[in-house]
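I would like to see how this sequence folds:
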Amino acid sequence: MRLLFAGLATVDLVQRVERFPGPDEKVQSASVDVAAGGPAANAAVTAAALGATVTLVSAVGAHPLGDLVRADLATHGVTLIDIAADSPEPPPVSAVTVLASTGERTIVSRNAGNRTVAAPADGLPDADLTLVDGHHPGLAVAAARSARRLLVDAGSWRPVFADVFPHAEVVACSGDFRHPDATAGTDEATAAAVRAVGVTNVVITHGPEPVHWYGPAGTRGSVPVPVVSAVDTAGAGDAFHGALAVALARGDLDLKATIAYASRIAAIRVTHAGPRAWLSHLP
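Down below sits the predicted model:
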């Protein structure tokens, strides 16, 4: 099973605290982790841990911080195609603070900022399924157009999605996603706006609440997620998307079973602290 992930890779600095600091206040962290992050990168690491052959196409660059991203991806079995290999700019850096008592987190990140990159001149590798997250718009459009099957991680609306969605088999939205053409701020309105451009399936997640899905011919439903005690919610959505990509590529599950599988993987993610320790607990 060959999977292609196209999108954002960051350096994530993750600190765990007993309480969030107030303005002009310092607190001591209980732990510090540094790992590759970003929606596409985290999803790629998840998929590789679940047994897929994974390639990530992203912009990392020649800055020394990029070595952290490359090393972490290599350690976890992800092949990186760096479309900005000669760039001296640092990769995006996310400062993630996790509240130890609840697993809630705050994130400060510039994501890709104003960085403009294009797809590789010699094209993208063939894959059974492709995931794009909408970061690096030129790359997202190229990956969508060349994909055999396309899964879109739609955490929030990005203008490039107008060109990407028509190629998608599944669009997975967060509960905070708002399509500009939606007539109301409901899941039904979001799904209708996304499906209006030809998307077959829309999945909408709501953290610990049931996942809503909308399929062909007016089919719809919800899938409960496992009830767990969360200790770290950072990257949970990315883990869901990586597992969803694996299940879709396997093709041996219907949409509801696919969502249930991805939800179980995300539940494992949130019950372990740190960006990578949870991977050793996968089935």
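
From here on, just use CA atoms for contacts and neighbour counts.
Will do.

Please enumerate the helices of the protein.
Counting by DSSP state H, residue ranges of the helices within the chain are 39-49, 64-75, 137-146, 161-164, 187-195, 236-250, 255-270.

gap between Gly113 and Asp67?
Distance check for Gly113 against Asp67: by CA to CA, to the nearest Å, it reads 20 Å.

follow-up on the earlier one: most tightly packed of the helices of the chain?
Looking across the helices of the chain with neighbours counted as mean count of other CA atoms under 10 Å, the highest average goes to helix 39-49: a mean of 29.

What helices and strands are in contact with it?
Under the contact definition 3 or more CA pairs under 8 Å, 6 or more residues apart in numbering; DSSP states H and E, helix 39-49 sits against strand 2-6, strand 53-58, strand 78-82, helix 236-250.

can you list contacts of the last one?
Around helix 236-250, the neighbours that count as contacts under CA atoms under 8 Å, 6 or more residues apart in numbering are 1, 3, 39-40, 42-47, 50, 52, 128-131, 151, 153, 172, 253, 258-259, 261-263, 265-267, 269-270.

How many neighbouring residues does Gly198 have?
A count of nearby residues for Gly198, using other CA atoms under 10 Å, gives 13.

next one: Ala30
As a burial measure, the neighbour count of Ala30 was computed by other CA under 10 Å and equals 10.

want to put them side by side, so please do this one too:
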Amino acid sequence: MAGRHRRLGDPANGAPAPSIAVVGSLNMDLIVRSPRLPAPGETVTGSGFSTSPGGKGANQAVAAAHAGGRVRMIGAVGSDEFGTALIGALDDADVDTRLVRRKGGPSGIALITVDDAAENTIVVVAGANAAMSSLDEADRAAIGGADLLVLQLETPLDAVTEAARVAAAAGVPVLLNPSPVRELPAELLAAVHLLVVNEIEAAALGDTRPGGGHLVTTLGAAGARYRGPGGATARAAPPPVTAVDTTGAGDAFTGALAVAWCRGDDPAAALRWACAAGALATTVSGAAAPMAADIDRVAGREPASGPDR
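Predicted coordinates:
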């Protein structure tokens, strides 16, 4: 599972932490709590409102950093106060933000309703993320020098495909979380080493397989399953937790999986660790990502040496 061109470090054994580049979105989440999700045309009285830094790209970057990766974020925010807050949140998580652009106009936002059963609905407005339509030389250098590239589909598809092409040319494995789901260009799919989908995305994509042949499907409370080249399979269940908010749980799973993949965990161990991260993320409100030591504790993995990041 270590990738096609190098075996990467494991901080628990004193090896360098993996270098992960993330090309993706940064959004400010506007979160409303309500007893249940409203039906079309219905007004429901809410019980609380909060804001939280998010966006699938930023969420996965923070999750990977918390899980022990050295992460560089490539994306765009607006010239508003949300943009400043979004960059600040990544800085606080030790994510390298030097390649995050500031664009005139509003930052991306996500309107999120969470009910008492911890289910949610999300509407995303791209804002500055829509300006992330191409890469510059600094972006390409960061991707080519990474151990793994992580992508999603909340930024323009041209930039996503270009990033995958740059990574493939440099021999860097590509992890793609195709959300929001859409038809994937053949060039993009061929460059993907590991495809991470939920059940809805899996149904929409059918029997789509990435060029690298590795497919992970998340199953909500049932955990996740893996299919690899040659018919290899694995499955893992999450630890029992009391869920408060499922927002960002899939991103916490993906970020942790990226780190486990880099350090060469076998499929079952990688799924178990990522499932633990996703489950822990549901125990707090908003898009949150657990620290490596907490994931180790609930996943039963020997904790990393040194201070907790």
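
ok so, going back, with respect to Gly274 of the first structure, which of the helices and strands packed on helix 39-49 of the first structure lies nearest?
Distances from Gly274 of the first structure to each of those were compared by CA to CA, and the smallest falls on helix 236-250, at 11.3 Å.

quick one: the closest one aligns where in the second structure?
Helix 236-250 of the first structure falls opposite residues 249-263 of the second structure when the two are matched by TM-score structural alignment.

now the helices of the first structure in TSV, with distance to Pro23 of the first structure?
Shown next, in TSV, are the helices of the first structure (distance: least, CA to CA, whole Å):
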stretch	distance to Pro23 of the first structure
helix 39-49	29
helix 64-75	28
helix 137-146	35
helix 161-164	36
helix 187-195	36
helix 236-250	28
helix 255-270	28
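
residue contacts, the counterpart of Val125 of the second structure in the first structure?
Residue-level alignment of Val125 of the second structure against the first structure, with TM-score structural alignment as criterion, gives Arg110. Contact analysis of Arg110 of the first structure by CA under 8 Å, 6+ apart lists 92-94.

now the most centrally placed residue in the second structure: how far from Pro240 of the second structure?
Central residue of the second structure (CA atoms, centre = their mean): Gln60, 2.9 Å from the mean position. Distance of Gln60 of the second structure to Pro240 of the second structure, given as CA to CA: 22 Å.

Equivalent analysis for Val174 of the second structure, please.
Between Val174 of the second structure and Pro240 of the second structure the distance is 31 Å, computed by CA to CA.

More neighbours: those two, which one.
Legend: neighbour count by other CA under 10 Å for Val174 of the second structure and Pro240, higher for Val174 (30 against 11).

and the equivalent of that one over in the first structure, what does it touch?
In the first structure, the position corresponding to Val174 of the second structure is occupied by Leu150, as judged by TM-score structural alignment. With contacts taken as CA under 8 Å, 6+ apart, Leu150 of the first structure has the following neighbours: 129-132, 144, 167-170.

ok, now Thr247 of the second structure?
Taking CA under 8 Å, 6+ apart, one finds 120, 282, 285-287 in contact with Thr247 of the second structure.

Tell me which of the residues you listed you also see in the first structure.
Mapped onto the first structure and checked by both residues aligned by TM-score structural alignment, their matches' CA atoms under 8 Å, the contacts of Thr247 of the second structure keep the contacts 120, 282, 287.

what would the residues you listed look like in a markdown table with distance to Leu219 of the second structure?
Listed next are those as a markdown table, based on distance: CA to CA, whole Å:
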| residue | distance to Leu219 of the second structure |
| --- | --- |
| Asn120 | 16 |
| Thr282 | 14 |
| Ala287 | 18 |
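
Among those, which one lies nearest to Asp139 of the second structure?
Sorting those by distance to Asp139 of the second structure puts Ala287 at the head of the list, at 25.9 Å, by CA to CA.
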